[in-house]
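Chemist: Prediction below, plus the sequence it came from.
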Amino acid sequence: MKLKSLLLATFFAAGLGAAHAAEGELSIGTEGEYPPWSMADAAGNVTGFDADVGNLLCAKLEMKCHFVVQAFDGLIPALKAKRFDIIISGMSITAERKKQINFSVGYAELANMFVVKKDSDLAGIKDIDTLLKALDGRTVGVQAGTTHAHFMEKRASSAVLKTYDTLDQMQIDLASGRVEAAFADASALQDFLARPDGKDFQFVDVKVQSTFDPSLGEGIGVGISQENTELKARIDKALCELIADGSIGKASQTWFKADISRPCK
């Protein structure tokens, strides 16, 4: 976790205390260092797809939003400690996480991919089973507390897993050769590939989706305290309306150049 995020998280947590979704106000926990999902500046201003989703949600609920920046692997503990009311931070809905918190309906769907050097022997692999076997003994970077880390621990236990607090830290190590591959959602890694330090890297042409392994989740949802059933019902209704009217799809086009919204069932 970068110092910037630590300072922001400390500042906001100290000012908030226990959050209870006060009348007309909603506090939203987000990582702030995961472009294009969530990016925070030094003043605590949050932009990105999840910021847009949060603002759309609050407008629909007729509530005022403010964002609380928190390291990703600390989001669930902070929600349980009532430092904010909900989580909107590209968080996949998984059975393991549902043991601790509740989730809204899914509002987005991810494609998870590996990035490697263009001259790597991994670069030409086309199927997931071959790729996972080829990762035996190799160092792979993932972000701590993510479904990507859980997936690698479960499906590629012979790989050497290196975890990071932030995506930036992982990408720095990838560019410097300290890890041979990085695994994250494709939209987040695309930003790295477009930068000068990512010019010698590429995606492995294997999209790893939740249909392949349930540990990758059931889409991206809003994290909510288990006891806050009334708020969950209101958020579910609002999200389904925002998905149906195309608002979330339009926001995702802005950040991903694609509609990654997940239709309500």
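Modeler: Perfect, thanks for sending it.
Chemist: CA atoms for contacts and neighbours, from now on please.
Modeler: Will do.
Chemist: where exactly do the helices run in the stretch 101-250 of the chain?
Modeler: For the stretch 101-250 of the chain, the helices defined by DSSP state H, counting those that start in this stretch occupy 128-134, 147-155, 167-176, 186-193, 229-244, 247-256.
Chemist: which other helices and strands contact the fifth one?
Modeler: Judged by 3 or more C-alpha pairs under 8 Å, 6 or more residues apart in numbering; DSSP states H and E, the packing partners of helix 229-244 are helix 49-61.
Chemist: Please produce CSV containing the helices of the stretch 101-250 of the chain, extended by mean neighbour count.
Modeler: Shown next, in CSV, are the helices of the stretch 101-250 of the chain (neighbours: other C-alpha atoms under 10 Å):
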stretch, mean neighbour count
helix 128-134, 15
helix 147-155, 19
helix 167-176, 19
helix 186-193, 18
helix 229-244, 17
helix 247-256, 20
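Chemist: Which one of those helices lies nearest to A18?
Modeler: helix 229-244 (16.2 Å; C-alpha to C-alpha).
Chemist: List the contacts of the closest one.
Modeler: Helix 229-244 has contacts (C-alpha atoms under 8 Å, 6 or more residues apart in numbering) with 56-57, 60-61, 102-105, 107, 224, 248-249, 261-264.
Chemist: How about the contacts made by the closest residue to Q143 other than its chain neighbours?
Modeler: Spatially, and ignoring its direct neighbours in sequence, Q143 is nearest to Y164 (4.7 Å; C-alpha to C-alpha, 6 or more residues apart in numbering). By C-alpha under 8 Å, 6+ apart, the contact set of Y164 is G141, V142, Q143, A144, M170.
Chemist: Can I get the residues you listed in TSV including distance to A188?
Modeler: Putting these into TSV (distance: C-alpha to C-alpha, whole Å) gives the following:
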residue	distance to A188
G141	14
V142	12
Q143	12
A144	15
M170	12
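Chemist: Pasting the second one now:
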Amino acid sequence: MTADKATIIGLSLVIAMSSAAHADTLQNIIDKGEVAIGVKADFAPWGMRDTNGNVVGLEIDLANDLARKLSEQAGKEITARTVVVTTSNRMEFLEQGRIDVLLATMADTPERRRVVGILQPSYYSSGIAVLAKKDSGIDGWESLEGKSICGIQGSWFNKDYGLKNGAEMVVFAGNAEAEAALLAGRCAGWLYDDASFRARLQSNPEKWADYTIATPVVADAPWGAGVRKQDLAAPIAAAVSDAITEWHKSGTIVELEEKWGLGASDWVLQMQEKCLAENPICDSVRDDSE
């Protein structure tokens, strides 16, 4: 046997062993009595730290409810172990097996579907905009030309809506750093998710009194829960998809929006109607035409 052939066989065995290890992620979760769920800690109110340092928020509530639903399905207690991820490492954590499920403000894009398994139905939706001081001179996308704009590492829209509009992007590892830079005047505006901006403006109007969403909201994109690519047709994917459908039908997400000071969004209300009407967009079978 040649060295090259031995290497190929060895790599094939490693890949096969890796696939086998994740062959039934749901059963592994049941055996351990624990599901590891990736969540954000820098995207209030979906994921943030409270005064005691605990990670709380809308997606953490969903993570705990997912564990409850898995417990009912398994007939034994399954606890949720939340693992803090960032925009730049969340898919990597999933691929590496450090988490079983991803619930971390991840917009569903074709590029991301090539890396991880993004589930249908989506559970939330948001678009892209710029938050800026009212006197910043930013009053639309073309007005970003030549201005320093804060962004987050790993965000796909830094290029498509920042650089392509002539902005000088200043990127940070997380939201806390980008927010601090904006408030300190290091950036004329912050290019990010409009849902995050709405939450800030509504929850702390005094702090953000001088700021506004200064561009039209574009690229509205649903948020998807994620599993490993090889789990997309596995029982864990079906279980998470079923949970999301039930969250819509029961009004759970509407209730959590109210709990976390967001108010009911049109998209969530429309998804509730669609899921109650058994619209195909609410089933677990992905159809990109839906």
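Modeler: Cool, got the structure. Owing to the predicted nature of the structure, the values given are computational and were not obtained by experimental measurement.
Chemist: Send over the TM-score of the superposed chains.
Modeler: With the length set by TM-score structural alignment, normalised by the length of structure 1, the two chains reach a TM-score of 0.79; 233 aligned residues with a C-alpha RMSD of 2.4 Å.
Chemist: Name the member of the contacts of helix 229-244 of structure 1 with the most neighbours.
Modeler: I248 (27 neighbours; other C-alpha atoms under 10 Å).
Chemist: Which residue comes closest to the counterpart of that residue in structure 2 once chain neighbours are left out?
Modeler: Taking TM-score structural alignment for the superposition, I248 of structure 1 sits opposite I253 in structure 2. Computed as C-alpha to C-alpha, 6+ apart, the closest residue to I253 of structure 2 that is not its neighbour in sequence is W247, at 6.0 Å.
Chemist: ok, so what distance separates that neighbour from V35 of structure 2?
Modeler: Distance of W247 of structure 2 to V35 of structure 2, computed by C-alpha to C-alpha, to the nearest Å: 18 Å.
Chemist: Tell me how many other residues crowd A36 of structure 2.
Modeler: 20.
Chemist: er, A20 of structure 2 actually
Modeler: Residues lying near A20 of structure 2 (other C-alpha under 10 Å) number 12.
Chemist: cool, and A159 of structure 1?
Modeler: 18.
Chemist: what's near enough to touch the counterpart of F197 of structure 2 in structure 1?
Modeler: In structure 1, the residue paired with F197 of structure 2 is L189, using TM-score structural alignment. Going by C-alpha under 8 Å, 6+ apart, L189 of structure 1 touches V115.
Chemist: and if you look at G90 of structure 1?
Modeler: Listed by C-alpha under 8 Å, 6+ apart, the contact partners of G90 of structure 1 are W37, D50, I220, G221.
Chemist: who wins for most neighbours among those residues?
Modeler: Ranked by neighbour count (other C-alpha under 10 Å), the contacts of G90 of structure 1 have D50 at the top, with 28 neighbours.
Chemist: Which residue in structure 2 aligns with that residue?
Modeler: Aligning on TM-score structural alignment places D50 of structure 1 opposite E59 in structure 2.
Chemist: Look up how far E273 of structure 2 lies from that match.
Modeler: Distance from E59 of structure 2 to E273 of structure 2, by C-alpha to C-alpha: 21 Å.
Chemist: Distance to D73 of structure 1 added to the helices of the stretch 101-250 of structure 1, as CSV?
Modeler: What follows is the helices of the stretch 101-250 of structure 1, written out as CSV (distance: least, C-alpha to C-alpha, whole Å):
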stretch, distance to D73 of structure 1
helix 128-134, 25
helix 147-155, 11
helix 167-176, 12
helix 186-193, 17
helix 229-244, 22
helix 247-256, 24
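Chemist: For N112 of structure 1, which of the ones you listed is the nearest?
Modeler: Relative to N112 of structure 1, the nearest member of the helices of the stretch 101-250 of structure 1 by C-alpha to C-alpha is helix 186-193, separated by 5.4 Å.
Chemist: Quick one: distance of that closest one to the chain centre.
Modeler: 13 Å (C-alpha atoms, centre = their mean, to the nearest Å).
Chemist: if I look at V14 of structure 2, how far off is W267 of structure 2?
Modeler: Counting by C-alpha to C-alpha, the separation of V14 of structure 2 from W267 of structure 2 is 43 Å.
Chemist: and if you look at L131 of structure 2?
Modeler: Distance of L131 of structure 2 to W267 of structure 2, computed by C-alpha to C-alpha: 21 Å.
Chemist: Provide a list of residues in contact with the match of I248 of structure 1.
Modeler: Listed by C-alpha under 8 Å, 6+ apart, the contact set of I253 of structure 2 reads Y123, W247, V268.
Chemist: With distance to T109 of structure 2 as extra columns, can I get the residues you listed in CSV?
Modeler: Output for these, formatted as CSV (distance: C-alpha to C-alpha, whole Å):
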residue, distance to T109 of structure 2
Y123, 14
W247, 22
V268, 19
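Chemist: Which members of the contacts of helix 229-244 of structure 1 define the maximum pairwise distance?
Modeler: Across the contacts of helix 229-244 of structure 1, the longest distance by C-alpha to C-alpha is 23.6 Å; it joins N102 and G249.
Chemist: S89 of structure 1 reaches D52, doesn't it?
Modeler: No - here S89 of structure 1 does not reach D52: they are 11.2 Å apart, not a contact under C-alpha atoms under 8 Å.
Chemist: of the two, who's got more company?
Modeler: Neighbours per residue, other C-alpha under 10 Å: of S89 of structure 1 and D52, the larger number sits with S89, 29 against 20.
Chemist: So for the more buried one, what's the nearest residue that isn't a sequence neighbour?
Modeler: Closest residue in space to S89 of structure 1, ignoring its immediate chain neighbours: T30 at 4.8 Å, by C-alpha to C-alpha, 6+ apart.
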